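Colleague: would you be able to build a 3D model of this:
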Amino acid sequence: MSILQPAPGVSWSGDGGEHTASWFSASGAAAPKKVVAVNDSLTADDAHRLAAHGTAMLWQGDYHNARQLLSAMARRLPTFARAKDEDVAKAFYRYRQGRAHRARMLGLVLIPLVPGPAVALRRAPDIAQAWMSAAGAVEEPTVTPLQDVLGAVGAYEWRRNGLFVQELDAKIHPHYGTFAPIRSEYLALVAETALPVVAGQPAPLAFDIGTGTGVLAAILAKRGVQQVVATDSEPRAVACAEENLHALGLDNAVTVVQGDMFPPGRAPLVVCNPPWLPGTANTLLDNAVYDPKSRMLRAFLAGLGQHLDAGGEGWLIISDLAEHLGLRSRADLLAWIAQAGLEVLGRVDTTAAHPKAMDASDPFYAARAHEVTSMWRLGIKS
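Modeller: Next up is the predicted model:
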């Protein structure tokens, strides 16, 4: 896969001439209009001032000094402080605005890439495998945010080392841009809830909608579901799920299909773990957390009846954090279920066990401390 897509490049002055290069941004950000060449003499204060005026800085010094500059810039950016008695939904919106502003500012520190791929800076590490895994080949001189390179390297370490999943007694290896299943409580819900019974036997077929790493499809197959069809709209996720399922020896039990939402046909069990918070995704990983206007959640509920066998169950795995943050109400969720001609057969709840739920310094601690993750067992209303 080549990163070179039809898009404006970047240009800058330096060494007595004008220079141009291709542009790459993992978030899809537009190429900066104003770029200045900088080196190790640039101070963090000056870098902050340039970024505040929308000027991008193409680093031409030492790679490790560029990383230190980025860290120093980050320390100069304001941290979020929630106003006393501020409405929680407004506060969360303001928090996300601040995070987006922070990402834009830090994303203006750029570094050069050359075919290899390699970073064309002194003391730069070997990023070839990490960058190829994240963005593909570099076929000509390219400029990219330093943050994107750091993200690719960090993601490659996650992929290489893997994440142990107790419910599988094995590791899952998330690819770049695919959300790692770090919250085990929702995995346990799928591993422990009784499967629907068909003709006296556990469901022989299941659909896993939005499979990501393939972890839920793998858990279902390990539990004895004879055939699982897992879907995802993202090619990265499809490749990730296929690789994980092959490593787990589940190729014959799970078929991964690229597509939006449901595969053709019906199944006695349809599982979906959509993004839990309404909101706009600003990064690739945000796609696993934020669901614009609850679009995927509503699409799952609206289409479930057309893909569920009579007497079958749809398992919706979702947190109520959005309710505690004032982003979506329980009444909204119940109304969407009813409007889809579905009924609630039961619900299995588990409390949040992640570190933020226990961090009293978090500005949204009150919401996170009361978070409950639920598996809603849904059926077609008779």
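Colleague: C-alpha only now, for contacts and for neighbours.
Modeller: Fine.
Colleague: any chance you could map the strands in the stretch 251-382 of the chain?
Modeller: Using DSSP state E, counting those that start in this stretch, the strands of the stretch 251-382 of the chain run over 254-258, 267-272, 277-278, 290-291, 308-319, 342-351, 372-380.
Colleague: pick the most buried one from these.
Modeller: Of the strands of the stretch 251-382 of the chain, the one with the most neighbours on average (mean count of other Cα atoms under 10 Å) is strand 267-272, at a mean of 25.
Colleague: check which helices and strands it sits against.
Modeller: If contacts are counted by 3 or more Cα pairs under 8 Å, 6 or more residues apart in numbering; DSSP states H and E, strand 267-272 sits against strand 205-209, strand 308-319.
Colleague: let's compare: structure for the following, please.
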Amino acid sequence: MTQSATLQWEEGGQICSAHWHSENGIVPHKKIQIADDTLTADIAYRLACEGTAMLYRGDFQNARQLLQALVRRVDKPSKKSTRADRVTKEKTKSPLDAFNLHRLAQSQRARILGMILIQVNADHSISLRRAPDVAQACLEAYGAQENAYVISLRELLGVISAHEWRKTGVQVLTRDDEEVRIHPHYGVFSPVRSEYISLVLKAPIPQAIKDGSIAFDIGTGTGVLAVIMALRDIQKIIATDLSDRAIACAKENIDHLGLNSQIEIQKANLFPDGKAALIVCNPPWLPARPSSLLEHAVYDPESQMLKGFLSGLKDHLLPNGEGWLILSDLAEQVGLRTREELLNWIEKAGLKVIARLDTKPTHNKAFDKEDALHAARSKEVTSLWRLTQK
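Modeller: You can find the predicted model right below:
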């Protein structure tokens, strides 16, 4: 947890300060108003839109209700825009226009909803009436602290939610219709999209692996794909990631499942040393700039990780080995990348495609007609590209 930033405000006729923390890199707010249970949702919404943050000193549950009221106001369609007008505008927008407007709306929404602030004590307790015990959740997310700090209520609720996911885990289907639980940590993308896992379960294991070689899992995150490969009887897997949170998460999941003898976790930028008969990578799918911590698992600026994986794959593959690239074509559907560009990068990397396994997404947004990107999501295909050296 970085505590170099300081937040200042006036309270009780005095200038107060505390460490400011934002996982999304938001700079300390300049305008801060003390808020309590007398603050109405309409006034809070106006203040937030004007750029004034509200440090809450009332009842914690009332603060949550206030945030929910802001959500309703942010998400409420404009009265000036009828449904017919909105449908007409949607039809005239290109997929890329729709994506850019969606990202802009997301950014504006996050800015407004991030204006309710909560002060947390150094022991991760909160000195508000009816405040929940968030000490363990905050300890998991931020580590031990020496000083009090201020965060947005929205971020705090995300920390609490991540703690619950970590406790209960996510059910993941493995071989023979068995299920295991993967426990995501705060800041590590949860494997809730099962379609890409099903592709790794179905793809034929290369003969070179069956002859006793090893596999790499590049950008392992929670470790879910390394776990799937281990349960498919691959005996030696090296999984890499650059994120300390991801490494800790993957190690905990692998230890919990008793797979330490098969899976080794290393901190590395893409590839570990050496070569492997199977190299699997599920990079972020959209070449755009992430605006939050969790978005790093979805957004890959200028396709840096994708290009890095492809350009380095040939040098790390054993003879007759395969690289499995798991990628959604949503970037193609919204106009951020073309299929020709992807095939060009594969060609320039000295690789060839020997097969491709496709599946349709099963997540809720693919079927939500009210979603801003429904036109693209409804056509989305997730693929496992089987790549070899030319």
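Colleague: about what we covered before: out of the strands of the stretch 251-382 of structure 1, nearest to residue 128 of structure 1?
Modeller: strand 254-258 (27.3 Å; Cα to Cα).
Colleague: ok, now how distant is the closest residue to residue 261 of structure 1 other than its chain neighbours from residue 151 of structure 1?
Modeller: Nearest in space to residue 261 of structure 1, with sequence neighbours left out and distances taken as Cα to Cα, 6 or more residues apart in numbering, is residue 209 at 5.7 Å. Distance, residue 209 of structure 1 to residue 151 of structure 1, using Cα to Cα, to the nearest Å: 27 Å.
Colleague: between the two, who's got more neighbours?
Modeller: Shown here are residue 209 of structure 1 and residue 151; by other Cα atoms under 10 Å, residue 209 has more neighbours (28 against 16).
Colleague: contacting residues around that one?
Modeller: 230, 231, 232, 261, 262, 270, 271, 272, 273 (Cα atoms under 8 Å, 6 or more residues apart in numbering).
Colleague: quickly note the distance from it to residue 351 of structure 1.
Modeller: On the measure of Cα to Cα, residue 209 of structure 1 and residue 351 of structure 1 end up 23 Å apart.
Colleague: check residue 329 of structure 1 too.
Modeller: Distance, residue 329 of structure 1 to residue 351 of structure 1, by Cα to Cα: 18 Å.
Colleague: again with residue 272 of structure 1
Modeller: 19 Å.
Colleague: residue 243 of structure 1 now?
Modeller: For residue 243 of structure 1 relative to residue 351 of structure 1 (Cα to Cα), the value is 31 Å.
Colleague: follow-up on the earlier one: mind putting the strands of the stretch 251-382 of structure 1 in JSON lines, distance to residue 130 of structure 1 included?
Modeller: Shown next, in JSON lines, are those (distance: least, Cα to Cα, whole Å):
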{"stretch": "strand 254-258", "distance to residue 130 of structure 1": "24"}
{"stretch": "strand 267-272", "distance to residue 130 of structure 1": "30"}
{"stretch": "strand 277-278", "distance to residue 130 of structure 1": "30"}
{"stretch": "strand 290-291", "distance to residue 130 of structure 1": "26"}
{"stretch": "strand 308-319", "distance to residue 130 of structure 1": "32"}
{"stretch": "strand 342-351", "distance to residue 130 of structure 1": "36"}
{"stretch": "strand 372-380", "distance to residue 130 of structure 1": "34"}
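Colleague: out of those, the one nearest residue 25 of structure 1 is which?
Modeller: strand 290-291 (19.9 Å).
Colleague: whereabouts in structure 2 does the closest one align?
Modeller: Using TM-score structural alignment, strand 290-291 of structure 1 lines up with residues 299-300 of structure 2.
Colleague: got it, and stretch 94-107 of structure 1?
Modeller: Residues 101-114 of structure 2 are matched to stretch 94-107 of structure 1 when aligned by TM-score structural alignment.
Colleague: which residues are contacting that stretch?
Modeller: 45, 48-49, 51, 67, 70-71, 74, 152-155, 291, 372-373.
Colleague: now do stretch 300-308 of structure 2
Modeller: Residues from elsewhere that reach stretch 300-308 of structure 2 (Cα under 8 Å, 6+ apart): 270, 283, 284, 285, 286, 287, 288, 289, 290, 345.
Colleague: which member of the contacts of stretch 101-114 of structure 2 is positioned nearest residue 266 of structure 2?
Modeller: residue 291 (26.6 Å).
Colleague: now that closest one: closest residue in space that isn't a chain neighbour?
Modeller: Per Cα to Cα, 6+ apart, closest to residue 291 of structure 2 is residue 24, 6.4 Å.
Colleague: doesn't that neighbour belong to a strand?
Modeller: No - if the criterion is DSSP: H, G, I helix; E, B strand; the rest coil, then residue 24 of structure 2 is coil and not within a strand.
Colleague: that one: what's it in contact with?
Modeller: Here residue 24 of structure 2 is in contact with 291, 292, 293 (Cα under 8 Å, 6+ apart).
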